[in-house]
Structure formats: structure tokens, C-alpha cells
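**Student:** predicted model and sequence below, questions to follow.
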Amino acid sequence: MPTYDYECDACGHEFELFQGINDPVKKKCPECKKNKLRRLFGTGGAIMFKGSGFYQTDYRSESYKKAASNDKQTETKSESKSGDAKSSKSAKSSDSSSSKSSKSKT
């Protein structure tokens, strides 16, 4: 539930009120008891994350980022080596098939 800011136009009293989003807007000032209370625009309806848990779970540590980048580099190196091996195998097979076809024609 959000916290809303209120101000009384009669006495100038300002305060914050913790109330639900669907609750009606308060009209009566708790200080002077007049119906001159109005809700102020601001961050009252916004969600505010407080505490250390939010930041610890949503952002990775530097050691994690370094390990992840090292893993990514290792994967790209192994993929490029396996890709070279595959291309050399396919080149050898095409060479052998072309040599077989040239022998059979003669």
C-alpha cells in the first residue's frame, strides 16, 4: 500500500497517510477538523524498493561477471576450433568424391 501526502488549505498542516490505492481520498483535516484537506501529487503511488535484499538479488557481483565473461570466451574459442575441424573434414570429403568421379570417367 502506498503512502500519500496531504495538505490542509485551512491550517497548512501537512502529513503522510498510509492507505490503499482504492481507499477514498480524505477530506477532513486531523488538526483543524475542517473539510479543506487535499491530496498532493507526487511519488505517493510509486513503488519504492528499500533494503539491502533488493540490490543483492537483482545485481550480480563483479566476480560473477568476470567468470561469466571467461566462460563465454572459452565457448567461442572451442566453437571456432570445432568449426575449423568440420570445414577441413568437409573439404577432404569433397576432394575424395571429386577424385572418385574423375577416376570413374576414365
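**Tutor:** Sure thing, it's come through.
**Student:** from now on I want contacts and neighbour counts done on CA atoms only, so please keep to that.
**Tutor:** OK.
**Student:** stretch 69-86: how far from the chain's middle?
**Tutor:** Here stretch 69-86 is found 28 Å from its chain centre; the criterion is C-alpha atoms, centre = their mean, to the nearest Å.
**Student:** how many neighbours does the closest residue to Val25 other than its chain neighbours have?
**Tutor:** The shortest distance from Val25 to any non-neighbouring residue, by C-alpha to C-alpha, 6 or more residues apart in numbering, is to Arg39 (7.1 Å). Residue crowding around Arg39 was assessed by other C-alpha atoms under 10 Å; the count is 18.
**Student:** now do the one 3 residues further on
**Tutor:** Gly42: 9 surrounding residues under other C-alpha under 10 Å.
**Student:** one more: Cys8?
**Tutor:** If we define neighbours as other C-alpha under 10 Å, then Cys8 has 22 of them.
**Student:** so who does the nearest residue to it once chain neighbours are set aside touch?
**Tutor:** Of all residues not flanking Cys8 in the chain, Leu37 sits nearest, at 4.3 Å (C-alpha to C-alpha, 6+ apart). Each residue near Leu37 by C-alpha atoms under 8 Å, 6 or more residues apart in numbering is listed here: 6-10, 26-29.
**Student:** adding another structure so you can compare the two:
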Amino acid sequence: MPLYNYQCDGCGHHLEALQKISEPALVECPACNAQSLRKQVANAGFRLSGNGWYETDFKTGSKKNLAGEKAD
């Protein structure tokens, strides 16, 4: 489940909430009970770099090149 950041427009309180993607956004601030929570945009906790993931990245020995081998 993703971790979302929220900030209250009324009192400035910050919080993080672990929610399913399908759950509605939180609106009530737990600090001041106002209906003024706003979801913030946050950076992802990981970064994907390079050209991509390949079938051979996590394989060893004779299983390294399954896509390029022809059946005998």
C-alpha cells in the first residue's frame, strides 16, 4: 500500500497515511478536526534507472539466456 503525505490548510499539521489506492483521500485533520486536509505530491521511495529490467538480470548458470536459445 502506498504512503501518502497530507497537510492541513487550517493549522499546518503534517501527517503520513498508509492507504490503498482505491481509498478516498483523507479530509479531516486529526490535530484541529477541520475538514481541510490536502494530499501533497511526494517523491517515490525508490528510483529506477538504466535501460530497464531484463530476463537475465537475476538468473545464473545455464538459465541466463532463455529468450535467445532455440529448442533442440
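**Tutor:** Structure received. This structure is a prediction, so every number in the text was calculated from the model and none was measured.
**Student:** hmm, back to that, check the contacts of Leu37 of structure 1 and tell me the two furthest apart.
**Tutor:** Farthest apart among the contacts of Leu37 of structure 1 by C-alpha to C-alpha are Ala10 and Lys26. That separation is 14.5 Å.
**Student:** test my guess that Ser36 of structure 2 contacts Ala25.
**Tutor:** No - applying C-alpha atoms under 8 Å as the test, Ser36 of structure 2 and Ala25 come out as separate, 11.3 Å apart.
**Student:** so the two - more neighbours on which side?
**Tutor:** Neighbour count, other C-alpha under 10 Å: between Ser36 of structure 2 and Ala25, Ser36 has more, with 18 against 15.
**Student:** any idea how far Thr60 of structure 2 is from the more buried one?
**Tutor:** Relative to Thr60 of structure 2, Ser36 of structure 2 is positioned 53 Å away (criterion: C-alpha to C-alpha, to the nearest Å).
**Student:** kindly report the same for Ala44 of structure 2.
**Tutor:** Distance from Ala44 of structure 2 to Thr60 of structure 2, counting by C-alpha to C-alpha: 30 Å.
**Student:** and if you look at Ala42 of structure 2?
**Tutor:** 37 Å.
**Student:** again with Tyr6 of structure 2
**Tutor:** 44 Å.
**Student:** which of these two has more neighbours?
**Tutor:** Neighbours per residue (other C-alpha under 10 Å) separate Tyr6 of structure 2 from Thr60, with Tyr6 holding more: 22 against 9.
**Student:** for structure 1, which segments are assigned as helices?
**Tutor:** 52-58, 62-105 (DSSP state H).
**Student:** and stretch 11-28 of structure 2, end to end?
**Tutor:** Length of stretch 11-28 of structure 2, first residue to last, C-alpha to C-alpha: 12 Å.
**Student:** good, we can wrap up now.
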